[in-house]
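A.B. asks: Below is the sequence, then the predicted model.
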Amino acid sequence: MLVSLNWLREFVPYEGDIQVLGDKLTMLGLELEGITDPFENIKDIVVGHVVECEKHPEAEKLSVCTVDVGGPETLTIVCGAPNVGKGQKVPVATVGTVMPEGMKIKKAKLRGIKSFGMICSERELGFSDDHDGIWMLDDSLTVGDHLVDALNLERVVFDFDITPNRADCLSILGFARETALAFDLPLTMPELNLVEAGGNAADAVKILIDDPALCPAYHARIIRGVETRKSPDWMRFKLLALGQRPISNIVDVTNYIMLELGQPLHAFDLDTIEDATIRVASAEDGMKFTTLDEVERTLTANDLLIWDGKKPVALAGVMGGINSEMQPTSTNVLLESAVFRPGTVRKTARRLALPSDASYRFERGVDQQLTRFCQDRAAQLMAETSGGAVMSGVATNEPTPWTDRQHGYRHARCMSLLGLDLEPEFAKKVFEGEGCVVDDSNPENWTVSSPSCRLDLEREVDLYEEVGRVFGLDQIPAVLPRVAKSLETVSGGTEYAFIKTIKTWGSGIGLNEAVNYSFVGSDDLDRLNLPEEGRVFIANPLSEDQNVMRTDLAPGLLNTLKNNLAQGNNHIRLFEVAKKFVTDSESETETSEHTRLGVLLYGPRHANEWPWGDANADYLDIKGHMEHLVVNHLKLEAPQFSVVENHAYLEPCVQVTVNDLPIGLIGRVKEDIADYYHARKEVWLADFDLDELREMTEAQAIQFVPLPVFPPSRRDVTVIGPMSLGADAIQSVIEDAGVKLMESVELVAEYVPDGQEEERNLSFRLTYRSPTKTLKDKQVDKEHKKVLAALEKSLPIHF
């Protein structure tokens, strides 16, 4: 958004430093991109006075002029303009001046006469397309002054980046409000001196609106007897400073009001409007319409049109039609000022690739209560610049009048969120400075009515933002937030902390973390034989390969496997902590999310640099990893394993349970599925329910055990038993022997003698320790004999 400093000063009397103004508005959320001089390229043009003008002796169409430019000597300039004459004030480019298009003025000889400059036309200076002759300036200008100073042209234009929610700042008025608020200055609105003359516009044209939701308000004024001509200089110069090309007085007024007050307007040639009717209605699918840029557009039923009694005459909020535009011969104007549904305008402009200054404002929202004022000011300016007469009254249809929006405001709550301690009077001053009406009869909870220009004020928290914004977000001190609970009252950890624990475990045992998209293709899920029931389809997918939210982590991990194999990596150890998504009619979002842990093993058990053979990872590897997670890392009970038949993509498949609750699955990917992902070896997968594991972990009571202070005493025992006797059975008997001094039991070795097929040797290490004293050998031997006796009594073993 370009903002002229001089134009801004017509609303607020700001006389401070321009950089201070830019910085202050930036801190209010209106980021300053730069400050420019729009007329920098004509800064060396001066005001000259044609003292003498004679015909060139060698060229009939050339004139030899003697021009006073305020220097000690006059200049001789050869000019080819037909309208140059003695006594004129003209813009002069002296020798050395660089013209806007880049040409440098040099001394020249034209048909034998030397020329020391150039008398300029408006087109040569970039003020219009007029090139019929030189630009004749007002006789009151001082000779020798720079043209930019003589004409009081704008020298300072701010370029601000406006966020989409601040539609109120798409005008000079919007920035004037912010400046007045920031520097505690008065705001002055333009004076309205509208003179009406006879008739009633409401009788001359009727306004119909088919759908009030698409057009809450439409107003039309009529100006008769206009003369289409060049706009006055003051208007043209303002438009040029903000990058608008002047066209004619009628069109320029609509652009002027849009830049000044933020309301897009449109001027129809009234004589082209049939049946004295304006109707706001949707287009018909496939219909053609030619806009002002002479391009024929194909419309849909979602596009909104302005119709007369028989035909469409404009794309509502986007661009007018060529069949109703103002012509040089037009004498009667129908001036539109309306409010359109932002979403409708946005979709039409995007679909047709037809952005305009009007659609840019309509699609962000305009001030409905200001539309009539903007229309009246525009009608006044049109009448003053064209000699026309404004018909009395307004043809209007406002099916959805503006209603004030009221919000509660709790000052104590605001201060708590912002971390400030401001007086309530500060907040009240901010709200009233923004045009809000404040009812503070209840000191604890005010009622604040927001103005129609501030469409972004929708909730109480928006008012909090305004207080912080005006105070200065950069001025809010950085302090640590108050902790509402002590550590003793906090029960359990956070989901984030638990997930971090799982990720620490995964990286700690040598797995690499995979991060995959949450959406996959339906084909990926079908390939793994996963049911279509429960899938969450994406309304606007990036591609068909990503058209559904994942219901399982396996597709992502297998695609990661495929990519790694394509890059020559054959030793793959992956884990992923992510959510899966399934439909849930009872959920507010109709979707439920479940946190899962996926683990994938493929290729040699050890990396290539290890010299221990090339055995591939198998069931024991992935089973060991998951036991390590459950028992060693999460400190839960040892899991149980049971075979699951007919799993969708795992065969064999083993279910893992803890305390009879299922927590996940372990298995080998079916061969035909693994083959699709280019796997030539077994692919082992684990899928665990982290939500269930988290509940189990948090349900555990953590107990403190003092660190031992006395040394341990260890005894090894080798048990000889049948091959069918498991080590866990032997360990259970040892632990149940009732020896209080025993601290731990550990299996340290297995040995099967050559030729022996019926028995094996299992060596256990038993650790004894007393919490109160150092044990003597006699005490340890006594306890150790109890263990040996229990083994011989309970099991078919010998030593």
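C.D. replies: Sure, I can see it. Everything quoted here is computed from the prediction, not taken from an experiment.
A.B. asks: From now on I want contacts and neighbour counts done on CA atoms only, so please keep to that.
C.D. replies: Noted.
A.B. asks: Select the longest helix from this protein.
C.D. replies: Longest helix in the chain by number of residues (criterion: DSSP state H): helix 777-794.
A.B. asks: Can you give me the buried ones in that one?
C.D. replies: Val780, Glu783, His784, Val787, Leu788, Leu791 (16 or more other CA atoms under 10 Å).
A.B. asks: who's in contact with it?
C.D. replies: The contact list for helix 777-794 (CA atoms under 8 Å, 6 or more residues apart in numbering) reads Ser713, Arg715, Ile730, Val733, Ile734, Ala737, Val739, Leu741, Tyr768, Ile797, His798.
A.B. asks: In contact with Gly317, which residues?
C.D. replies: Neighbours of Gly317 in contact, by CA under 8 Å, 6+ apart: Pro264, Phe340, Val345, Ala358, Ser359, Phe362.
A.B. asks: next, the one to line up against it:
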Amino acid sequence: MRLPLFWMTDYVDPGLQPAKLAERLDLTGTEVDRVFTHGVTALDNFVVGRVLTREQHPDADRLSVCHVSTGEGDVAQIVCGAPNVAAGQVVGVALPGAVMPDGARLKRSKLRGVESQGMILAEDELAIGLDHNGIMVLDDDLQEGTPLADVLPIATDVLELAITSNRPDCLSIYGAAREVHAATGAPLNPPPWLEDPGIAGELAGVNIEVQAPDLCPRFTARLFEDVKIAQSPPWLKARLMASGQRPINNVVDITNYVMLLTGQPLHAFDWDLVAGGHLVVRWAQDGEKMTTLDGVERTLTSDMGLICDDDGPTSIAGVMGGQRSEVQPTTTRVLMEAANWDGPNLQRTSQRLNLRTEASSRFEKSLAQEIAMWGQAVSTQLMLELTGARLVPGTVDVGGDGPPPKTIRLRDEKVTGLLGTEVPLGDQAELLERLDFGVTDTGDALEVIVPPVRRNDVTREVDLIEEVARLWGLDKLPSTLPAHGASGRLTVEQRLRRRAGDALVGAGFSEAIGWSFEAPEMARKLRFDAPAITLRNPLSEDLSVMRTTLLGSLLTSVRHNVARGREDVRLFEEGSVYFDRPHGRELTAAEARSTPLPDERMHLAALMTGRLRPASWGESDPPAADFFAAKSALTTLLGALRVEWSVVRGSDPFLHPGRAARVIVGGEDVGWLGEVHPGVASEWDLGRVAGFELDLGPVLPHANFVPAYEDLTSFPGIRQDLAFWVPADRTSAELVEVVKGAGGKLLRGVHVFDVYAREGQTSLAVRLEFRAGDRTLTDEEIAPQRNKIVEAVRSKLEGELRG
């Protein structure tokens, strides 16, 4: 929106240069796109002159030779082509050296052989109007030689504001003036709509019917008679031109002027062309047609609003009027309409008709119902002043004001908590009052009444805090370094994930990337019971649900490679899986009341099949990929992340019974390890497949980039081997955990090196390493620890030392 500063200063004068004012507005959240000068760029050589004589040009019928007094006894000879120039007129004159609005510099010249020492100006030559039919005739009491800029707004600074959709109140001169008042503290004059010459009550002879109140919450109208259509005065044209509007005639210019000043679009009907003296607001019918003011016939749909008379549509509601009832040079009766329309509907209508106007661009931002009567008040003043009209008593007002103002409590401690600095309560009140909020101080808080024009924007306490912050000065708020990592580099999580991938690549795996979508029958093939999220618009039926595991994607990739002759395959994938609720826990009360977003988890999975290494002359039959090979790869991975982990017996239905385990990190189950069940592998025509899958979410917090170090020692350690009979259902991991727990500080390592099974029992042999950093240990020193280990295995695992 353009904000001409000479118009704005009617209501507020901040006393700042345009660039400084733009900077201040930017700091308070009202963005200024650019600052420019409308009209001439240099004021020199533009003066008031008086035509002393006018004579016919000797060689041109349509030219006149005038002698013009330009002050201090100077007289300029000017050749003029205007038909209305006459002796005695006071006019605007551009002298040689004047720079015109288009950048051209005026020079002395000869026109048909007669020297011309300047130009008598028409309004379009100064960009304060469009009329070029004749020169401007100024007031007779003006003194020759007076700078023309003192008489006419031939050069005005303009701020072009980028108003966001939540601030339609700033799409008006007075609204922007209030924002300048709030930003600078400069005094604000009362709004121009406080004086309303209109009369309330029934308006005789005018019948308005609103059949679609959801489309039109408020419809107001006033009737003027004895209207005289003419050109608008220069001051009004200049304001419209500086605002980017084209002057047309006094009535149409009044509607545009009031819209720019108050933010309320108006529409003027030639009441004598409204059939039946009756207007109805209704929804259009599919295929209904009407011709708008731009001469285009438009086809409407049933979700578009219309204003109709007894002969049919006469205006597209809130967008553009129709040709049938437009104001013409012969118009004598005008119905001035100021209505309020549903914003989202206006936006859809404008888009579908490819017709966006200044009115629709305001209405689509959901204007307050109250400003309709603001527009009526100002337009009534101007209609009486500029058209010589007589106001018919009465005002149509269907719908009335909007809902009662909202009151919001603004707590002082909340302001301090969110802004990180104290803003005195009195200052908070003053800043909000500048924006026309009603404020009552209750001691530790403010009771704030939201004005109608901010009803849709300010709905919560935090919205008020935002208003306080931007006016107090965002530059005054303390600077705090961000808690998250700096941009432009990998986060800690990204670096750890990259290290995990590098570790698997180093272990001989290749990375695969699969779809996040899969077929609904994938869960059956994998024997998974986690419900999958169904897509509303799937790419195909085979990609219609979100995956809950990476296993299916990896099995598909392994089959693809095996089917093409690759017998020994090692693949891993890192990607997201999705659950329809927070996975692995119950919903909170808040989540149960709402519809939570899908739970997205980052997983890392790996699969291997075939031989662990190629056959050679020394090893003609290398071992096949199995549980222990997968565990070795997992050990490499978690070792690279420096994560302490363990495994417990698993029973997942997609894993081979007896060759399945769950991975434990930090006491939490984070995934599976084992061989894929032969029945599951056969669904992909595969043989023996082993692998693992981890949920990286709970794993990465336990990872560490920095390795743990201990002092080097020159003292030798003592290694001892112990073998235990334990029940067959006990695992080596359980044995290692018990041994570590009982071994004390001198026990530095435990390693299972032999397994032997017999009916009902398993023999597990472990190698223990004892070491001290300051001395050589003796067998007598470690004997008590060894005895504690044997006792712990006996009591906790029902095991016994093997003889």
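C.D. replies: Thanks, I have the structure now. Since we're looking at a predicted model, the values are computed, not measured.
A.B. asks: Do a quick rundown of the strands in the stretch 651-800 of structure 2.
C.D. replies: All strands of the stretch 651-800 of structure 2, identified by DSSP state E, counting those that start in this stretch, fall at 655-665, 668-676, 689-695, 718-727, 747-758, 761-770, 800-801.
A.B. asks: What is the fourth one packed up against?
C.D. replies: For strand 718-727 of structure 2, the packing partners by 3 or more CA pairs under 8 Å, 6 or more residues apart in numbering; DSSP states H and E come out as strand 761-770, strand 800-801.
A.B. asks: quick one: which of the buried residues of helix 777-794 of structure 1 is nearest Ser522 of structure 1?
C.D. replies: Among these, Leu791 lies closest to Ser522 of structure 1 (CA to CA), at 58.3 Å.
A.B. asks: could you measure that closest one against Arg760 of structure 1, distance?
C.D. replies: 16 Å (CA to CA, to the nearest Å).
A.B. asks: and if you look at Glu593 of structure 1?
C.D. replies: For Glu593 of structure 1, the distance to Arg760 of structure 1 - CA to CA - is 50 Å.
A.B. asks: of these two, who's got more company?
C.D. replies: Arg760 (18 against 13; other CA atoms under 10 Å).
A.B. asks: just checking, that one touches Pro722?
C.D. replies: Yes: Arg760 of structure 1 lies in contact with Pro722 (CA atoms under 8 Å); the separation is 6.4 Å.
A.B. asks: sorry, back to before: just say which of the strands of the stretch 651-800 of structure 2 is most tucked in.
C.D. replies: strand 689-695 (a mean of 26; mean count of other CA atoms under 10 Å).
A.B. asks: what about stretch 722-735 of structure 1, distance to the chain center?
C.D. replies: 63 Å (CA atoms, centre = their mean, to the nearest Å).
A.B. asks: And stretch 159-174 of structure 1, by the same measure?
C.D. replies: 17 Å.
A.B. asks: Please apply the same query to stretch 771-781 of structure 1.
C.D. replies: The answer for stretch 771-781 of structure 1 is 70 Å, by CA atoms, centre = their mean.
A.B. asks: can you give me the end-to-end distance of it?
C.D. replies: 18 Å.
A.B. asks: Please apply the same query to stretch 573-589 of structure 2.
C.D. replies: Start and end residues of stretch 573-589 of structure 2 are separated by 35 Å (CA to CA).
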